[in-house]
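**Student:** Sharing a sequence plus its predicted fold:
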Amino acid sequence: MEYRKLGMSGLTISAITYGTWLTTQDVAEVAHECVAAALDEGITTFDTADVYGNPDFGAGEKVLGAALSGVRRESVEIFTKVCLPTGPGPNDRGLSRKHIAESCNASLRNLGTDYIDLYQAHRYDEGTPLEETMTAFADLVRQGKVLYLGVSEWTSAQIEAAAALAAELKVPLISNQPQYSMLWRVIEKEVVPTCARLGLGQIVFSPVAQGTLTGKYLPGRQPPAESRAKDSRGSLFVGRYLGAPVLAAVQRLRPIADELGLSLSQLAIAWVLQNPGVSSAIIGASRPAQVRENAAAVGRTLDADVLARIDAAFMDDVHGDLVERSPTKVATPFDVMPAWKAEE
């Protein structure tokens, strides 16, 4: 395993972060096995959120906390998030002082810990003054409940404003958690340069594009029965990539991966980790073997020729560049790709 500083902070994290997005209580046993595999591979960083496990809110945190029970607390970094709805009430969401305080306390209980290493704003809250949000976060830092602060899927302008307030309040805002992969490069033009200037590192999610870049989805064929595309939640994310042009492009990556002795998923993760702004890539897993496979991507360097061949694979004679690069929007789980990318 490789270890990197998170942005310009003093916090060291593993280049691979184990994520618990689709983790629920009914798969707790497998999740425990995956966490054990992650620890065996040298992964020390674990990411979750209060909303994971929907509709069983907090399930992801509870399963992770139980899986890490007995592990020396100082040897791991636990990340969680707040903002998305976790209940029916009007204050069960957003970044108000009330919801941040209540959600943090609930997360601490769920995780079975006294503090959160990195507490992240899961989305930007247009309905709450940013000053209220950042002050509430600062109070948690001063109370010792949170060590560092981060954001997820914020625009460069939003990050800039938050960083200014964090500096004024003298609290460490050190990271952004965006979607990033060979297929989704929205952050490259504005978000990454802004974060680099401000000292924030990227903890990127979906480096294999919700499984698309593993090559398991094939043009003209139904998705595998146990795949994320067949899951009621996972399909909301991966559906944008299941058009025939994108799936054909992914298959054009296979000879490149074979030449390097990598699986397609390892190639995708190595590509993400090569971006100098990326501190860590979040992986999910439904079995321990996936954890071990993805961890093996760490330390693999892709030369300029390989990078050029990867870019060329995503050029289509009919549709042009298949990569989403628009700098005018922030990647969200419910963005819809152009119609031709969603066609079967």
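**Tutor:** Nice, thanks for sending it over. This structure is a prediction, so every number in the text was calculated from the model and none was measured.
**Student:** CA only for contacts and neighbour counts going forward, please
**Tutor:** Fine.
**Student:** I figured Cys195 hits Lys189, correct?
**Tutor:** No: with contact defined as Cα atoms under 8 Å, Cys195 does not reach Lys189; the gap is 11.1 Å.
**Student:** more neighbours, these two?
**Tutor:** More neighbours surround Cys195 than the other of Cys195 and Lys189, with 22 against 14 (other Cα atoms under 10 Å).
**Student:** Give the helix, strand or coil label for that one.
**Tutor:** helix (DSSP: H, G, I helix; E, B strand; the rest coil).
**Student:** Centre of the chain to stretch 13-25, how far?
**Tutor:** 8 Å (Cα atoms, centre = their mean, to the nearest Å).
**Student:** Can you list the buried residues in that stretch?
**Tutor:** Judged by neighbour count using 16 or more other Cα atoms under 10 Å, the buried positions of stretch 13-25 are Ile13, Ser14, Ala15, Ile16, Thr17, Tyr18, Gly19, Thr20, Trp21, Leu22, Thr23, Thr24.
**Student:** Quick one: end-to-end length of it, please.
**Tutor:** By Cα to Cα, to the nearest Å, the extent of stretch 13-25 from end to end equals 27 Å.
**Student:** what does that stretch rub up against?
**Tutor:** 1-6, 31, 35, 38, 42-49, 52-53, 56, 59-61, 63-64, 77, 234, 273, 279-284, 295, 298 (Cα atoms under 8 Å, 6 or more residues apart in numbering).
**Student:** Okay, one more to line up with it:
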Amino acid sequence: MEYRYLGNSGLMVSCLSLGGWVTYGGQVGPEVAQQCMKTAFDLGINFFDTAEVYSGGQCEIDMGVAIRKFGWKRSDLVISTKIFWGGKGPNDRGLSRKHIVEGTDASLKRLQLDYVDLLYAHRPDPDTPMEEIVRAFNHVINQGKAFYWGTSEWSAQQITEAHAVASRLNLIGPLMEQPQYNMFHRDRVEKEYLPLYKNFGMGTTTWSPLASGLLTGKYNDTIPSDSRLAITENPVMKRLRDGLESEDGRVKIAKVIKLGDIAEKVGCTRSQLALAWCLRNKNVSSVITGASKPSQVEENVKAVQIAKQLTDEVLESIEQILSNKPALDYNFRSS
């Protein structure tokens, strides 16, 4: 396993991590979650990600049980959770000081932990003043209930505002962002956030590296009954299914088929190629993966070695298929 510093902090996280969205507490039971986490830990993964909203809190419960069961040393783990959607009450969601503090306490209780290493604002909250948000996360850190705080799916402008408030108040700004990042979703990580890496030393813990399974190739022909997209009661999965059936979805599937040829030449699966591609981005601190069985964890970890085989020539051949690299050069002079 390879370990990377999380932004400009001294914290080291495994370049591949294991997340529980949809899967733990929902798609699979606690025993499978425990087996996946143990396999991940045995293979060197030290970073495990969850959120208060995942399966209504059950994901945190299942992960907490696994941590207790295996008796892992706390300093060997990096645990993160995210606060925003905590329940149906008027103060059970958002980023008010009340919900950040109470939501964190509730998450820690479910996880059976005294603290989490990373605490995220799961989404931006336009209804709460930024000063209140920054002060609340600093309060949680000062109480020893989290070591670092960050954001998820915030814009560069919102993150910059949070840093400006933190600087003015002599407080701690967000260290990391958790954005979606994969071969089909690139602009934010590769373009919008560029000033943040330089100006604030921001780290990233990216999610959906396989584009919700699209990049594995398993949806090339149909939707398997045991896949995430087959979960009919989940509105997010329904939206993704609808996307596959659109014209854009068919174009992406055609690209996935072509990527299979490159994966074959490299000697890996499409999934491993997609993970390795994400790992090649030096601004990615850790790629959050999902797994519904231990064998998937084992296959995913092989991507760490595959990443070293992605030469400039291979990367260029991938770019020719994707044809979606964000444009970074601007010329504002009139011709």
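**Tutor:** Received, thanks. These numbers come from a predicted model, not from an experiment.
**Student:** What are the neighbouring residues in contact with the alignment partner in structure 2 of Ser279 of structure 1?
**Tutor:** Correspondence of Ser279 of structure 1 to structure 2, assessed by TM-score structural alignment: Ser285. Shown in contact with Ser285 of structure 2 (Cα under 8 Å, 6+ apart): Arg4, Tyr5, Leu6, Gly7, Val13, Cys15, Gly203, Thr204, Thr205, Thr206.
**Student:** what about the strands in the stretch 151-300 of structure 2?
**Tutor:** 176-177, 203-206, 286-289 (DSSP state E, counting those that start in this stretch).
**Student:** quick one: which two of the contacts of Ser285 of structure 2 are the most distant?
**Tutor:** Using Cα to Cα, the pair of those lying farthest apart is Tyr5 and Thr206, separated by 14.2 Å.
**Student:** So for those two, which sits in the more crowded spot?
**Tutor:** Just comparing Tyr5 of structure 2 and Thr206: by other Cα under 10 Å the higher neighbour count belongs to Thr206, 25 against 16.
**Student:** At the geometric centre of structure 2, which residue do we find?
**Tutor:** Centroid check for structure 2 by Cα atoms, centre = their mean gives Trp207 as the closest residue, at 2.9 Å.
**Student:** Leu111 of structure 1 and Leu64 touch, don't they?
**Tutor:** Yes: taking Cα under 8 Å as the contact criterion, Leu111 of structure 1 and Leu64 are neighbours in contact, 6.7 Å apart.
**Student:** Which positions within stretch 227-244 of structure 2 qualify as buried?
**Tutor:** Arg228, Leu229, Ile231, Met237, Lys238, Leu240, Arg241, Leu244.
**Student:** To clarify, my last question referred to stretch 275-294 of structure 2.
**Tutor:** Neighbour-count burial for stretch 275-294 of structure 2 [16+ other Cα under 10 Å]: 275-279, 283-294.
**Student:** Give the aligned equivalent of the residue nearest to the centre of structure 2 in structure 1.
**Tutor:** Trp207 of structure 2 maps onto Phe205 in structure 1, by TM-score structural alignment.
**Student:** Helices of the stretch 151-300 of structure 1, start to end?
**Tutor:** Assignment of helices within the stretch 151-300 of structure 1 using DSSP state H, counting those that start in this stretch yields the ranges 156-169, 191-198, 234-238, 244-252, 254-260, 264-273, 288-295.
**Student:** Give me whichever of the ones you listed is most buried.
**Tutor:** helix 264-273 (a mean of 24; mean count of other Cα atoms under 10 Å).
**Student:** That one vs structure 2 - mean distance after superposition?
**Tutor:** Once fitted to structure 2, helix 264-273 of structure 1 is off its aligned match by 0.6 Å on average (mean Cα distance after the TM-score superposition for structure 1).
**Student:** tell me the angle of that helix relative to helix 244-252?
**Tutor:** 90 degrees (axes from the mean of the first three to the mean of the last three Cα atoms, to 10 degrees).
**Student:** Direction-wise, compare helix 264-273 of structure 1 with helix 288-295 and give the angle.
**Tutor:** 40 degrees.
**Student:** Could you give the separation of helix 264-273 of structure 1 from the chain centroid?
**Tutor:** Going by Cα atoms, centre = their mean, where helix 264-273 of structure 1 is centred and where its chain is centred differ by 14 Å.
**Student:** next one: stretch 132-141 of structure 1
**Tutor:** How far stretch 132-141 of structure 1 lies from its chain's middle: 23 Å, per Cα atoms, centre = their mean.
**Student:** now swap in stretch 201-220 of structure 1 and tell me
**Tutor:** For stretch 201-220 of structure 1, the distance to the chain centre is 12 Å (Cα atoms, centre = their mean).
**Student:** For the residue nearest to Asn46 of structure 2 when sequence neighbours are not counted, the count of nearby residues, please.
**Tutor:** Spatially, and ignoring its direct neighbours in sequence, Asn46 of structure 2 is nearest to Leu77 (4.9 Å; Cα to Cα, 6 or more residues apart in numbering). Leu77 of structure 2 has 18 neighbouring residues, counting by other Cα under 10 Å.
**Student:** that older thread, just the buried ones out of the contacts of stretch 13-25 of structure 1, please.
**Tutor:** Buried, going by 16+ other Cα under 10 Å: 3-4, 6, 31, 35, 38, 43-49, 52-53, 59-61, 63-64, 77, 234, 273, 279-284, 295, 298, out of the contacts of stretch 13-25 of structure 1.
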